[in-house]
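J.: Need a 3D model of the sequence below.
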Amino acid sequence: MTLTKLENDALSLAVAPLGAEMQYLRTAAGDDLLWHGDSVFWRGRAPILFPIVGRAVNDTVAAGYHTAPMPQHGFARNSTFTLEEHTDTMCIHILTDTAASRAVYPFEFALRVSHRLVGETLHASATVSNEGPEPMPFGFGFHPAFCWPLPHAGGAAHHVTLQGGGSPDTRALADGLLRPDAQKGPFVAGDLEVAEHLFAYGALVFPDGSDALRYGPKNGPSLSFKFQNLPDLALWRPVGAPFLCIEPWHGTASYVGDGPQIAQRPNALTLAPGARASFGYQVTYEA
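T.: Prediction:
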């Protein structure tokens, strides 16, 4: 597997063709910021979620009369992308429909994923284009996992702090599906201390998340995030794992008891023929 490598004076990054997935994100000093994918906990590092986010009821989706099995988070993360453009600090990978993809998702599409380094900031973005003659429903999300604790953070408690101090409601998961009733979320005035017990039943899902947040100790190294067109947020950390997934999404898992139609999934999008939609996040490392 040939990695596409980017580097500037502050960061280095590698992206694999499989899933257009980041393989490492490092500081100039060589410290890893991204989880390294040890399968003891989770072999993923930063998968791209398309054309659904989360699970479907009975792992089955439908588009009109077309019904097919669909794994959790869709098929893009297990698909091989083509490198379309590459400079020292930027790369773009593209995935387009194939006969195999149309058998489960009957649409002509193009998914371009871009990674770019600017100083201490990683810019990740994606554009989904409807290349066919029919309206195209889908969901999209990023699923990056960052080290917990961060390098040189010592034993300090790590926090996720939402810009604006919000305390969004959450939805409980039942076998990977969302329960429809809202519950009071664990943020207090926008602050959440990362702790083992929070994830005992899986990810924390916030259908109304935040446009920006900070992750790290109150005083010390941190990662600051900004999100574009990604209104849903999930946090996930398997018990004992040395990472925290900070996942901005447009769309979520189906609710318990939902039908299979992709267009009716929570916060799904539908693109008209020839239309496109873009999504992105920036993460800045502060030592």
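J.: hey, let's count contacts and neighbours off CA atoms from now on
T.: Fine.
J.: number of nearby residues for residue 112?
T.: Number of residues near residue 112 (other Cα atoms under 10 Å) recorded here: 21.
J.: what does the one 10 residues further on give?
T.: A total of 22 residues lie near residue 122 under the criterion other Cα under 10 Å.
J.: these two touch, right, it and residue 225?
T.: No. Look at residue 122 against residue 225 with Cα atoms under 8 Å: they stay out of range, at 9.6 Å.
J.: Show me whatever sits in contact with both of the two.
T.: Shared between the contact lists of residue 122 and residue 225 (criterion: Cα atoms under 8 Å, 6 or more residues apart in numbering) are residues 282, 283, 284.
J.: how near is residue 121 to residue 134?
T.: Here the criterion is Cα to Cα, to the nearest Å. By it, residue 121 lies 38 Å from residue 134.
J.: higher neighbour count, the two?
T.: For residue 121 versus residue 134, neighbours defined as other Cα under 10 Å are more numerous around residue 121 (18 against 15).
J.: Leaving out sequence neighbours, find the closest residue to that one.
T.: Distances taken as Cα to Cα, 6 or more residues apart in numbering place residue 284 nearest to residue 121, at 4.2 Å, with adjacent residues excluded.
J.: so the one you found touches residue 216, yeah?
T.: No. Between residue 284 and residue 216 there is no contact under Cα under 8 Å: 11.8 Å.
J.: between the two, what contacts are shared?
T.: residue 223.
J.: the strands in the stretch 101-250 of the chain, which residues?
T.: Under the criterion DSSP state E, counting those that start in this stretch, the stretch 101-250 of the chain contains strands at 109-118, 121-130, 136-138, 140-142, 145-147, 158-162, 170-174, 177-183, 191-193, 204-206, 212-217, 222-228, 232-236, 243-250.
J.: distance of residue 82 from residue 132?
T.: Distance from residue 82 to residue 132, by Cα to Cα: 20 Å.
J.: Please give the structure of this sequence too, so both can be compared:
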Amino acid sequence: MITLENEELLVEISPHGAELQKIYSKKDEIDYLWSGDETYWGRHAPILFPIIGRLNEDKYKKGDEIYELSQHGFARDKTFEVEGTSDETAIFTLQQDDDTLDHYPYEFKLTVTYTLIGKLLSVDFKVENQSEERMPFSIGGHPAFNVPLNGEGNYEDYTISISPKHEAQYFESDPVPFRSGSKRILEAMKDGILPLNHETFRNGLIIIDEPKVDMVTLAGPENKHGVTLNVGEFPYFCLWTKEQGDAPFICIEPFFGLPDIAGEIGQLEDKGGIILLEEGEERQLGFTMEMF
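T.: Here you go, the predicted model:
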């Protein structure tokens, strides 16, 4: 386990999946990050690569070949190399191996860098195409936060707000977790604020199609404690909690990629929200989480 620490926060990261395990406020004695209780959901904040969401039949085409690739890709289940650490920075890398090449026939290097600055934690991704051809990929974060925080209030006392404030469109899910191809206005969000309620998520994840959104904030009673994500580099973000069981967490997920529209197996390079990297190119993206 890798630990980052300053006067404000203690952060733990596992090399398995380069996944955050804990974000703890030392002064307020608050665990912000979901515990990973398998009663509800056994993960904390997985990294999604090289796809986001589900493929039809968990398969895609590359030319005339068909490959299998499970939901959200394989990075979350691979052990990363620890390239460097300090009190406030940790760098992890993942490259192709025989297993990944069986499912994703590209040579790549994924670098994930965590940096702690006061009450802010930045998560930075760099994807390098080391193949001798164009490489399609998606990438995103999937952090889950405790609701309520530190036992303050109930689930329904919390809100999600977006900045700048405006109506938000989301992709209709049909069947979950696929897209139907249609979009709707998120009626439950008024003036950029969505009151949390488990009923809102009974029909599955809510992927907001709003590249104009810069900040997404989870706030508790009287806005005393919460977390603000800067997601401006990502064209979509997803809100999700378990559809059943009234789970005590909410995920706020910056996405650069989308689940398939339900239907036939397609080419990966045609997948919604896909990024295409030419041979030798790289792409950097990141988001931040600031605790309050």
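J.: TM-score for this pair?
T.: For these two chains in superposition, a TM-score of 0.95 is obtained (TM-score structural alignment, normalised by the length of the first structure); 284 aligned residues with a Cα RMSD of 1.4 Å.
J.: Show me what residue 277 of the first structure aligns to in the second structure.
T.: Under the alignment (TM-score structural alignment), residue 277 of the first structure pairs with residue 283 of the second structure.
J.: that older thread, with distance to residue 260 of the first structure added, can I get the shared contacts of residue 122 and residue 225 of the first structure in a markdown table?
T.: A markdown table is the format used below for those (distance: Cα to Cα, whole Å):
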| residue | distance to residue 260 of the first structure |
| --- | --- |
| 282 | 33 |
| 283 | 34 |
| 284 | 38 |
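J.: just checking, which of the residues you listed belong to strands?
T.: Taking DSSP state E as the definition of strands, these contribute 282, 283, 284.
J.: if we take those, which one ends up nearest to residue 244 of the first structure?
T.: residue 283 (14.1 Å; Cα to Cα).
J.: Please enumerate the helices of the stretch 1-150 of the second structure.
T.: Ranges of helices within the stretch 1-150 of the second structure are 98-103, based on DSSP state H, counting those that start in this stretch.
J.: In contact with residue 194 of the first structure, which residues?
T.: Counted by Cα under 8 Å, 6+ apart, residue 194 of the first structure has contacts 157, 158, 159, 160.
J.: which among these gets closest to residue 20 of the first structure?
T.: Nearest to residue 20 of the first structure among these, with distances taken as Cα to Cα, is residue 160, at 26.4 Å.
J.: In contact with that closest one, which residues?
T.: Contacts of residue 160 of the first structure by Cα under 8 Å, 6+ apart are 191, 192, 193, 194, 213, 214, 215, 216.
J.: Pull the residues that contact stretch 274-282 of the first structure.
T.: For stretch 274-282 of the first structure, the external contacting residues (Cα under 8 Å, 6+ apart) are 121-133, 224-230, 271.
J.: residues touching the residue lying closest to residue 92 of the second structure once chain neighbours are set aside, list them.
T.: Closest residue to residue 92 of the second structure apart from its sequence neighbours, by Cα to Cα, 6+ apart: residue 82 at 4.7 Å. Counting by Cα under 8 Å, 6+ apart, residue 82 of the second structure makes contact with 15, 90, 91, 92, 93.
J.: Can I get the residues you listed in CSV including distance to residue 179 of the second structure and neighbour count?
T.: Converted to CSV, the contacts of residue 82 of the second structure look like this (distance: Cα to Cα, whole Å; neighbours: other Cα atoms under 10 Å):
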residue, distance to residue 179 of the second structure, neighbour count
15, 32, 18
90, 35, 21
91, 34, 19
92, 32, 22
93, 31, 21
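J.: Just send the residues you listed back as TSV, with distance to residue 256 of the second structure too.
T.: Listed next are the contacts of residue 82 of the second structure as TSV, based on distance: Cα to Cα, whole Å:
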residue	distance to residue 256 of the second structure
15	23
90	23
91	21
92	20
93	19
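J.: which of those does the first structure keep?
T.: Mapped onto the first structure and checked by both residues aligned by TM-score structural alignment, their matches' Cα atoms under 8 Å, those keep the contacts 15, 90, 91, 92, 93.
J.: what's the spacing between the residue in the first structure sticking out farthest from the centre and residue 286 of the first structure?
T.: Distance from the C-alpha centroid of the first structure, by Cα atoms, centre = their mean, peaks at residue 65 (28.9 Å). Distance, residue 65 of the first structure to residue 286 of the first structure, by Cα to Cα: 50 Å.
J.: List the buried residues for stretch 76-88 of the second structure?
T.: Judged by neighbour count (16 or more other Cα atoms under 10 Å), stretch 76-88 of the second structure contains these buried residues: 76, 79, 80, 81, 82, 85, 88.
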